[in-house]
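Q: Take a look and give me a structure for this.
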Amino acid sequence: MEYPSPGDQFGDRDSGEGVWRPMVAMGRNYRQQAAFDDSDPYGLEMAQQYEDERPPAYNPEVIDLTESPVRQSPARPPRPPRPAVPPRPGLPSASANVSTTQDVVTDLRPEEVRWFYETEEPGKKPQWEPFIGYDSLRIETKYRQVHFHQGNTPPEEKVDLIVVRGGVHEVCVATKHCYPIYWSGKPIKVLRGQWFHDGTWQPVEEDIAAQLETEHLGKWRGQRVPLHSSPTKQQTVLNVRFQDSHVDWYSPSEVFLFSDSKTSRGIRFVGKKLGISKATTSGTKLHRGYRYEAKMDDKPSDITHLVLVIHGIGQKMDTGRIIKCVADLRQAASKIQESHFPHLPDDQRVEFLPVEWRSGLTLDGGIVESITPDKIRGLREVLNASAMDIMYYMSPLYRNEITRCLQQELNRIYQEFCTRNPYFQPKGGKVSLLAHSLGSVITYDIMTGWSPIQQYDQYLSHEKTEHPDLVQVALGQEQLVSEVKRARQQ
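A: The predicted model follows:
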């Protein structure tokens, strides 16, 4: 590329001659005269000439408007101030937001505490399921009565049980266990939740939560503190250490739980080197008080339909399986009602109760198990615990025992239910029987009153009338006759 040298002539831009380079200080009248020579290599004299011939700048103060007056519009009245926009219904106003940015630290109210019961599934870690608001408030009220008057309550005095979970369980706040009402089962652990993990809202262990609550109230009780703050911009103001973890307070509302395992400590060390906050790397935020306040109107409606679920064979192999099946049935029925029958009235509810009749039988007293051969014993034990129930029911010696046991269990559950729900019968509550396998056969025989022993007695009476010689019993059949009489008495 060739560059211009001093003394070169620049052609006009429109004519296309030479190379034209406009200068900032030059106008169009001087562009054909833009030439550099040895006396003025930078064009300073020409730029000065352009400045001398430049028209004066516009000055609004020297313009005379007397010859052509401008029509002026009449003065407008001042605009009235805009009225304040009322707050939207259901949303807090701006002043409310300002007032709620701070709160006074006090003891947790009963509505903020939430009680949980333990759920166990095969192959999974036990989880904590929250009680509904109605149950949690009643448990917390009873707990505070016992806890605050513990010194005046004799140890042998029995604490009243609280009926929960739709009326099928009872909670004892003294032992912190939940017991089934209508069937036999192991106690279920319950927990009083005060501090909760962020995200899952699973409760912190009760002993750790109690210590956190003590330290928290000891530091900020009665103080007005902000509800929200950033943990990355503050230092640790309180620290509590446990066996394998520790908790840091950055503010009353920013509390984090940290694990002291080697992996967690290594992650925090790397994060510190990278400038990442400790709470961001491996901390779990903790919340004081449950996310939803418990309310007394959060309760199930009264039971209007009772369904008694009767199991079949095989219950001896897995005692308590009918209880788990009925719980799944109850949950499935609730989901189906919500999705397919939302128009059903809210004041109606169906309750399913398990009827476990196999565990109350004596039968042969374990004779069959004692004479079972060891060869392929596993298969034989399965047959003894399942198919043998059919053989027992077909036997005149044990059939009546099975029938009587199921009948007594049905009456016991229904009487207990009516005692605890006195409104059921006056309101015309319905009762249904849901049976499976052998249970359906036994239920049918109970409802119809059919008995093979009675038919056999009728047959014998008819034969004795026609053949009087049958009244005499041979010597070898006396034991059989006595067993038949005993079966009739049962």
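Q: going forward, measure contacts between C-alpha atoms and count neighbours the same way
A: Fine.
Q: Let me know the next secondary structure element after the helix or strand harbouring Asp103.
A: Element membership of Asp103 [criterion: DSSP states H and E] is strand 102-104. Next in sequence after strand 102-104, counting helices and strands by DSSP H and E, comes strand 114-119.
Q: just to revisit the earlier point, give me the contacts around the strand holding Asp103.
A: Arg221, Gly222, Gln223, Arg224, Val225, Pro226, Leu227 (CA atoms under 8 Å, 6 or more residues apart in numbering).
Q: quick one: Val173 from Val164, how far?
A: Val173 sits 12 Å away from Val164, going by CA to CA, to the nearest Å.
Q: Of those two, which one has the most company?
A: Legend: neighbour count by other CA atoms under 10 Å for Val173 and Val164, higher for Val173 (24 against 21).
Q: List the residues that contact the more buried one.
A: Contacts of Val173 were listed using CA under 8 Å, 6+ apart, and they are Ile139, Lys142, Tyr143, Val146, Val159, Leu161.
Q: Name only those of those that count as buried.
A: Buried members of the contacts of Val173, scored by 16 or more other CA atoms under 10 Å, are Ile139, Lys142, Tyr143, Val146, Leu161.
Q: May I ask which two of those are separated the most?
A: Using CA to CA, those span at most 11.9 Å, a distance reached by Val146 and Leu161.
Q: Mind listing what's buried along stretch 242-261?
A: The neighbour-count check on stretch 242-261 (16+ other CA under 10 Å) flags 247-259 as buried.
Q: one more to line up against the first:
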Amino acid sequence: MWISGPIRVRVIAVSSCGNWQRCYSTARQSSVVRWFYASDVPKSKPEAMQYTPTKPPSTFVPFSANDSKRLEWAYNNDPNRKVLVKEDGLFHVNLDRREVAPVYWQGPVFEVRRGLWFYHNGGKPSPCSEQLGLEIEQFYQRAIADDAKTDPKEKHTERVYCLDSLSGKIKFSKDNRSVAWVNPDDSMTLQRLTGGTKVVRGYNDKVDEEQEGAVGADGDTVSDSPAEESLKDKFMSSLFDSEGQMENKSEEDLKHEMESEYDDTDKASSDKTRPDDSTRKVTHLLLCVHGIGQRLARKIESVNFVHDINVFRKSFKALYTETEELQAALNPDRVPVDPKNKDEKSKKSKKDQEGDPSLLNCEVQALPVLWRDSVAFGMTQSERTVHPKGITLDDVTVEGVRAVRHIVGDVILDVFLYKQPNFKRQIIDAVKEEVNRIYKLFRENNPNVGDELKVSLIGHSLGSAICYDMLTNKDDVKDLEFEVENFYGVGSPQGLFLLLEGTSIEPEDLLINGSYYNIFHPCDPIAYRVEPLVDKEAAPCPVARIPYSKGGLNSQIQELSQFGQRITKGATSAWSTVMSSWASKTDKSVQDALKNVLETTRDANDKFQKTLDGQELVSDESEGPEVPRKVAEKLTKLNVNGRVDYGLQEGVLDISLIAALASHISYFENPDMVNLILWSLYKPDGVPVLQENQQSSE
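A: Coordinates of the predicted model:
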């Protein structure tokens, strides 16, 4: 029940011109403060996207406990500094502007809040705005002071004050001053009828096991974001509706997927069994160079290489955590593995992990290298100075379907331009500058990284050709701030480029310390082999096949199972239709014949399903000649495993044009490729391939 005579106190410390003054000056208890960041509506995006927010953010995610403590320390001691947060400091917080942004690439910028008072209405705790929180805190301190002056017998009374920021009132609980109800002046509002919106002082990360969102003893109040569906699967499956038209909602969904990338690196931060991501050991840095089409990201945000690498990063962390063999490969002296006794191996591994959480650290970091916006090709009006007479692509583009032509230009023209000597040099120089910038910044932000850090390059599509040309040019290699360990060409057209140039691959020309991997999907129309360019006798030899990781095998089995079920379902439907329409028109012999066809189909599917259940899969891959020894010796100079071409295994249903296109843009979410790369980093001479491709002969 509201009491009369509310007290009004003016707020004296508010934000001014975007520069925040230090507030909550009386609330220095770090244990009750938690820092949050918005995850749904960015404050800004890269200038090229021409973005303006249309609504304020409504979803806030807590920083990890460690990041929050460091933010609070900086807030109280050095508020003008930028604080690195998230895994390996991939993002930084500007305390003055209250925003968080990526460190190594351009991306969306989100609001940051220092939370002291939180909304608690049966859901996840959400921080009040800092202005409102400051005002509530001042009234809280006033209530505490008033209690100290009041007779103890009269202390337990509700205290009500007027709020300036909401034009309403706040009522503090008579039993606990850290709990209050905010109510606007409008007596007809829902909040007024239900007693107001509950706010609680201090962040409590526990919830009641029996009631989600209630404050209790166990569980996290802020759950992880939902499991993220493959971006490429979502893009390809929702690109067209049943009538072949573009769906408007799919792009909004994809935006949300990318804007939630800030959540991805913190999912394990509250798990005490995991290492502290802010100080973890990193021994391998993967710099990933994009290919064609990145300029298209200005128009279609789902075409986003940064997101691809975020998915890649999450994939190798998850795969490492789930695979004891990989853990043993990285830590051979700390994770005993007995392949003959899986149960004992599992017990030992789990015991070691519980005693040493660092075993769950894969020691790998991957960062995107974005070069396209650094190169001016004379494509737009702002790049008129590139052509001697100021002519641009806009000037020569035909009027018809101009939008489609621009999309094609944003994708295909990158290849044409790269084959022009002057533009090729611009692109390579831009990539060199960017990889050097990222490398130096990473070492600066992670001083604990020692000389053992190894840097490898991953080039996707055209990016693989750029990296190859850079790594075969002595002057370019000299310009790099680091030595390159491994080079991975992914979905690479380099084999075709070298063929058209009439050149071959000489192992001594590739200036790397480790191995060269040419990884491709058999359905990828952009990818080509390179081994025949090392030695022509390698052409008839089958490529090294990358085995399924656990996830890959299960997904194939599921796909095969669903395929068989669809065959049976279709046959059953067809049988029912035929029988209903022909029952009165066809003699019994025809009906019996059709029935036999159906029964045969069912028997075949039952047998097929039993095979799947037992995982008795038989490869139908045709065997080719073994790799001649002299060819293997040449290939060993490029890759310690004696092979360079590594092919992912083809899925049963990878037979359509859409599947072919999807195969080229989905490498970084493929668990089998992730598995191969991790093995190549941890055990360079022990990369797993299907056994039939490991032999060689004279």
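Q: hang on, the earlier thing: what's the closest of the buried ones among the contacts of Val173 of the first structure to Gln331 of the first structure?
A: Distances from Gln331 of the first structure to those, taken as CA to CA, are shortest for Ile139 (23.2 Å).
Q: Give the equivalent position in the second structure for the closest one.
A: Matched across to the second structure, Ile139 of the first structure falls on Leu71, judged by TM-score structural alignment.
Q: From Asn384 of the first structure, how far out is Thr443 of the first structure?
A: From Thr443 of the first structure to Asn384 of the first structure the distance is 22 Å (CA to CA).
Q: what sits up against stretch 115-132 of the first structure?
A: 114, 136, 139-140, 165, 178, 188-193, 202-203, 294, 298-299.
Q: Just the element for Gly199 of the first structure, please.
A: Using DSSP H and E, no helix or strand contains Gly199 of the first structure.
Q: The first structure: helices as residue ranges?
A: With helices called from DSSP state H, the first structure shows them at 44-52, 94-99, 133-148, 206-220, 262-273, 278-282, 321-340, 367-370, 377-385, 388-394, 399-420, 438-448, 452-466, 478-489.
Q: Pipe these into JSON lines and attach distance to Thr236 of the first structure per row.
A: Output for those, formatted as JSON lines (distance: least, CA to CA, whole Å):
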{"stretch": "helix 44-52", "distance to Thr236 of the first structure": "70"}
{"stretch": "helix 94-99", "distance to Thr236 of the first structure": "26"}
{"stretch": "helix 133-148", "distance to Thr236 of the first structure": "33"}
{"stretch": "helix 206-220", "distance to Thr236 of the first structure": "13"}
{"stretch": "helix 262-273", "distance to Thr236 of the first structure": "15"}
{"stretch": "helix 278-282", "distance to Thr236 of the first structure": "10"}
{"stretch": "helix 321-340", "distance to Thr236 of the first structure": "45"}
{"stretch": "helix 367-370", "distance to Thr236 of the first structure": "67"}
{"stretch": "helix 377-385", "distance to Thr236 of the first structure": "62"}
{"stretch": "helix 388-394", "distance to Thr236 of the first structure": "67"}
{"stretch": "helix 399-420", "distance to Thr236 of the first structure": "53"}
{"stretch": "helix 438-448", "distance to Thr236 of the first structure": "64"}
{"stretch": "helix 452-466", "distance to Thr236 of the first structure": "81"}
{"stretch": "helix 478-489", "distance to Thr236 of the first structure": "79"}
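Q: Which of those sits closest to Pro354 of the first structure?
A: Per CA to CA, nearest to Pro354 of the first structure of the helices of the first structure: helix 321-340, 5.9 Å.
Q: Can you list the buried residues in stretch 160-171 of the first structure?
A: For stretch 160-171 of the first structure, burial by neighbour count (16+ other CA under 10 Å) applies to Leu161, Ile162, Val163, Val164, Arg165, Gly167, Val168, His169, Glu170, Val171.
Q: That stretch: how far from the chain's middle?
A: Remark: stretch 160-171 of the first structure is offset 20 Å from the chain centroid, using CA atoms, centre = their mean, to the nearest Å.
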